[in-house]
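Q: Structure of the sequence below:
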Amino acid sequence: MKPFFASGQTESAENLWEQFVREMSEFLQDTEMWKDVSFLVLRIVLICVISRLALAVLNRIIDHATNEKKSRRLKLRTRRVQTLGRLLKNTASYLINFITILLVLGEFNIQIAPLLAGAGVIGLAIGFGAQSLVKDVITGFFIIFEDQFAVGDEIQTGSFKGSVELIGLRSTRIRSWTGEVHIIPNGSINQVTNFSVNPQLAVIDITVSSDYTIEEMMSLMRQVLLQINDLNLTAAPEVLGVQTLAPSQMTIRITAKCRPNTVGEVTRLVNTEVKKALEAKQASVID
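A: As a prediction, this is how the structure comes out:
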């Protein structure tokens, strides 16, 4: 009996194999199916190519609109325009990719309307659960469009001060002068002090001995300041006069208008030049 059942199982397996081979052969020889598949692949490739071309055209338009020469001609801040250009490019990329995915799904006869409705419901639920994220995104848009600050600006918000490295939709990255990087959610940026919009004023107080007269010291400092030639200065430094008096010393105040973010450099330069002049005068008196 065992050989009989074994032979029956062998014939059944052979019949199944032959049926599988026959069905595969008919499937591979179905010209209509291959024609439909070819058109489907061609349409998907065309959608991808057209989407890439559309994205490239949009990027070119954005680059042209945010061109440095054009922004200067329209009296727009170059760094703000560059930041806005990067934001527009990212937005265009997300939008084009989203539309491309929807069109490709449509080619597979997947109903898009239910997907959009479901995405809307999910987005609404996420919106209620991520109000802080929505607040960060909205604040990020207002920071850019209101030109509160731009990449490269020196700002202070709260206890954080430094140079702006990145303005994203959700957060802003600031690097302090000592190297620390602070990542601040846009929604928590309530007050901002921007040190890069207008020229700054360096205030330098120099303490000298009362052995010299006030007129003598102020005249010496004026001569030194007139000889300082630095690109960071927007006007010649001025000697305002005596700020404080003490029995054995006096403090003379100097102000210097300088380019944004250069107060430290100008202050060190003025201190160095005045110190050199004072040392030279003291040496000449001793001689």
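Q: make it CA atoms for all contacts and neighbour counts henceforth
A: Fine.
Q: Give me the most central residue, the chain.
A: Leu166 (2.7 Å; C-alpha atoms, centre = their mean).
Q: quick one, what contacts that residue?
A: Val151, Thr172, Arg173, Ile174 (C-alpha atoms under 8 Å, 6 or more residues apart in numbering).
Q: and for comparison, fold this next one:
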Amino acid sequence: MTVSWMAIRTATLALVVALAALAGGAQPAPAQPAPAEPTPAKVKELLDLLADPGVRDWLAKQQHARPAPAAPPATAQPSLGARMASVREHLATLAAAVPTVPDELARASNILGLEFEEHGLFRVLLLIVGFVALGFGAEWLYYWAGARVERWIVALPLDSVEHRLRAVAVRLAYGTGIVAAFAVGSVGAFLALDWPPLLGEIVLSYLVAFLAVRLALVAGRFILAPGGERFRILPMTTPAAAFWHRRFALFVGWLAFGWVTVALAGTLGVSLDVRRIVAYVLGLGLLAIGLEAVWRRPRPAPQPVQDGERAPARGWFGGVAGTVLLSIYFVLLWLFWVASAMPLFWLAVVAVALPATMAATQRAVNHILRPPGAADADAASPGLIAISLGRGLRAALIVGAVVLLAHAWHVNLADMTAGDALTTRLVRGTLNVVVVALVTDFVWHILKALIDRKLGAAQAGGSPDSEEARRQARLRTLLPILRNVLFIVLLVMAVLTALASVGIEIGPLIAGAGVVGVAVGFGAQTLVRDIFSGMFYLLDDAFRVGEYIQSGNYKGVVESFSLRSIKLRHHRGPLYTVPFGVLGAIQNMSRDWVIDKMGVGVTYDTDVDKVKKLIKQIGKELSEIPEFAPHILEPLKMQGVEQFGDYAIRIRMKIKTKPGQQFTIRRRAYAMIKKAFEANGIKFASPTVTVAGGGGDAAAVARQGLELVQPPPAAS
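A: Predicted coordinates for the structure are as follows:
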């Protein structure tokens, strides 16, 4: 390992010395004999002057200086006709500059050729390649030094939210180190040497372009992770991740090198109009990359369809219509750019990119912050942190889009806050309304997530008679009401704040609302009574969701309730919607415990003590059944003889159970009583009719009774 490190260090030092020698920086090269002609010295002086930033700025000002009227105020916006005239003038200027393109490029080529003639084209290319190689060498050294760290990152667990957040932070730091190593090895080594002005600017510009490409590759690998699905931040398939990773790097590379090339053309004296033409031609490459990505982007795999089912319809974005529309959209963007209609260009970019970016950001946040054990972020409900971070990022994206559009449309936001014109106040009010809506949306989703989280925890099962179960039932009852109240409060506050931000006085509005509220209160006393009655029912904990209650003629299980009414589901199915004001006294049949009374009738010759022992034994056996044991609070027992009837002795029994369980236990108890009584010779009493009489008289009476009940014979 020591030998390899020494070899690497020696090779790096040798490469740096070679580059320094090529550049002629630290140690100047031996003086060459001056040519006989004075032209090369003057050319060199011209190149030095062109490389001077002050001279370039002066030339640009002199070239584009035109007499113009006084600039309008920052808040004044040109009319549509003025904008169209500006577009026509821009296109006419480009058309006039097209014939001069060959001459301009030839002059720039001559200046560049003279620079290469002095320093050598091969030498310049070798310098660029050498510094790029230094950057890759420094990056390789970073990989070599951090090999153990990389293996540790690969083995990181991703089972919980904390583990995933730690993995994201570590990977971000590691990727930043990669870019920093390349920058230090390439750009840093370049800046450590002295360079001729024009040559230094050329080499540095293309090194920065290479650095942009490396940054795009590292950022794409960090977000998409084409080689490691475990660390992917934006959820998608592995082929799709690899596809978009390559297209993103290609797009950034073409944009960076094209930008550098156009900027260097300005350094070489190319006019602004010709540089624009070159930029628009290079923009066709960006357009081609976008169109190729749209037409060849990976489609989601079709879902398996069973026999007799219809295939699910694909969204418009995934179909041919969506591809055509996106292609037209990219072509329009290029046309807006060529026409210098930058307000429309940025408006079109924001209109499509902002919703897509917000959706992708929310998906990435939900994927990273998904609950433990949830494999699919779309199937799991997002947690509090995911909602907070997602809404915060969405608000930041919207604010950034507003600032970008304000800059593109030449709207001075600072002047908007101080101006008093009608348009200024309307625009300022609109911005304030957007801010209020974003803040309200953020606060509402945070509060809603908290309440939904509590409701989800309150749905957990447990012992019905425990204190925790009672507390959860109370939460299931009160939290939906609290959520609705908070929504109404936030909505009213947001509306009032928005009205105040656009200049509407809300003091008289609030006073008028108070007067109207008093009038409505007098006119809707029943409604007010229902609302207040419901509040006190909830404060008294009179009922909870899932409990069986009875009030007058209404009874059933509490399914839900609103601010003024309650919904009761009868055990036979009907649903009652009862206003709180008409409930009155409530009989709650689902609290704590119930005592179920049972009775049987036995004949008068029955041994009551034996019956008591049998019922006691049945109660003991009933309590030992695993299905019923948790629900029986006191075993079945006989209370004694209730009454002597005409034909039976009424025996009274009771059993104490949990609410709602008495019906099933009662049916099993009756079955066990019947079986035990039959086995021990105890007879159940039944009503009998005894007809007394003697001999033939009784038979005559019986025949007479039969004749009375039988129908007469049919006539022949």
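Q: Please state their TM-score.
A: Their TM-score after superposition, calculated using TM-score structural alignment, normalised by the length of the first structure, is reported as 0.78; 260 aligned residues with a C-alpha RMSD of 3.1 Å.
Q: Next step: the contacts of Leu166 of the first structure restricted to strands.
A: Mapping the contacts of Leu166 of the first structure onto strands (DSSP state E) picks out Thr172, Arg173, Ile174.
Q: Pipe these into TSV and attach neighbour count and distance to Asn190 of the first structure per row.
A: Converted to TSV, those look like this (neighbours: other C-alpha atoms under 10 Å; distance: C-alpha to C-alpha, whole Å):
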residue	neighbour count	distance to Asn190 of the first structure
Thr172	21	13
Arg173	18	15
Ile174	27	15
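Q: So Ala95 of the second structure versus Ala85 of the second structure, what's the distance?
A: To Ala85 of the second structure, Ala95 of the second structure is 15 Å away according to C-alpha to C-alpha, to the nearest Å.
Q: At which residues are the helices of the stretch 51-200 of the first structure located?
A: Using DSSP state H, counting those that start in this stretch, the helices of the stretch 51-200 of the first structure run over 68-73, 78-107, 112-129, 131-145.
Q: quick one: which of these is nearest Arg259 of the first structure?
A: helix 78-107 (16.0 Å; C-alpha to C-alpha).
Q: Which neighbouring elements make contact with that closest one?
A: helix 31-65, helix 68-73, helix 112-129, helix 131-145 (3 or more C-alpha pairs under 8 Å, 6 or more residues apart in numbering; DSSP states H and E).
Q: Now mean neighbour count and distance to Ala283 of the first structure too, for those, in CSV please.
A: Formatted as CSV, these follow (neighbours: other C-alpha atoms under 10 Å; distance: least, C-alpha to C-alpha, whole Å):
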stretch, mean neighbour count, distance to Ala283 of the first structure
helix 31-65, 14, 60
helix 68-73, 14, 52
helix 112-129, 12, 73
helix 131-145, 17, 56
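Q: To Thr178 of the first structure, which of the ones you listed lies closest?
A: For these, the distance to Thr178 of the first structure is smallest for helix 131-145, at 25.2 Å, taking C-alpha to C-alpha.
Q: which residues are contacting the closest one?
A: Outside helix 131-145 of the first structure, the residues that touch it by C-alpha under 8 Å, 6+ apart are 80, 83-84, 127, 149-150, 167-171, 185-188.
Q: Repeat the analysis, applying 10 Å as the threshold.
A: With C-alpha atoms under 10 Å, 6 or more residues apart in numbering as the test, helix 131-145 of the first structure has contacts from 80-81, 83-84, 87, 126-128, 147-151, 167-172, 184-190.
Q: Report the mean deviation for that helix after fitting onto the second structure.
A: Here the mean offset of helix 131-145 of the first structure against the second structure after fitting is 0.6 Å, by mean C-alpha distance after the TM-score superposition for the first structure.
Q: Report the angle between that helix and helix 78-107.
A: Helix 131-145 of the first structure and helix 78-107 meet at an angle of 130 degrees, taking axes from the mean of the first three to the mean of the last three C-alpha atoms, to 10 degrees as the criterion.
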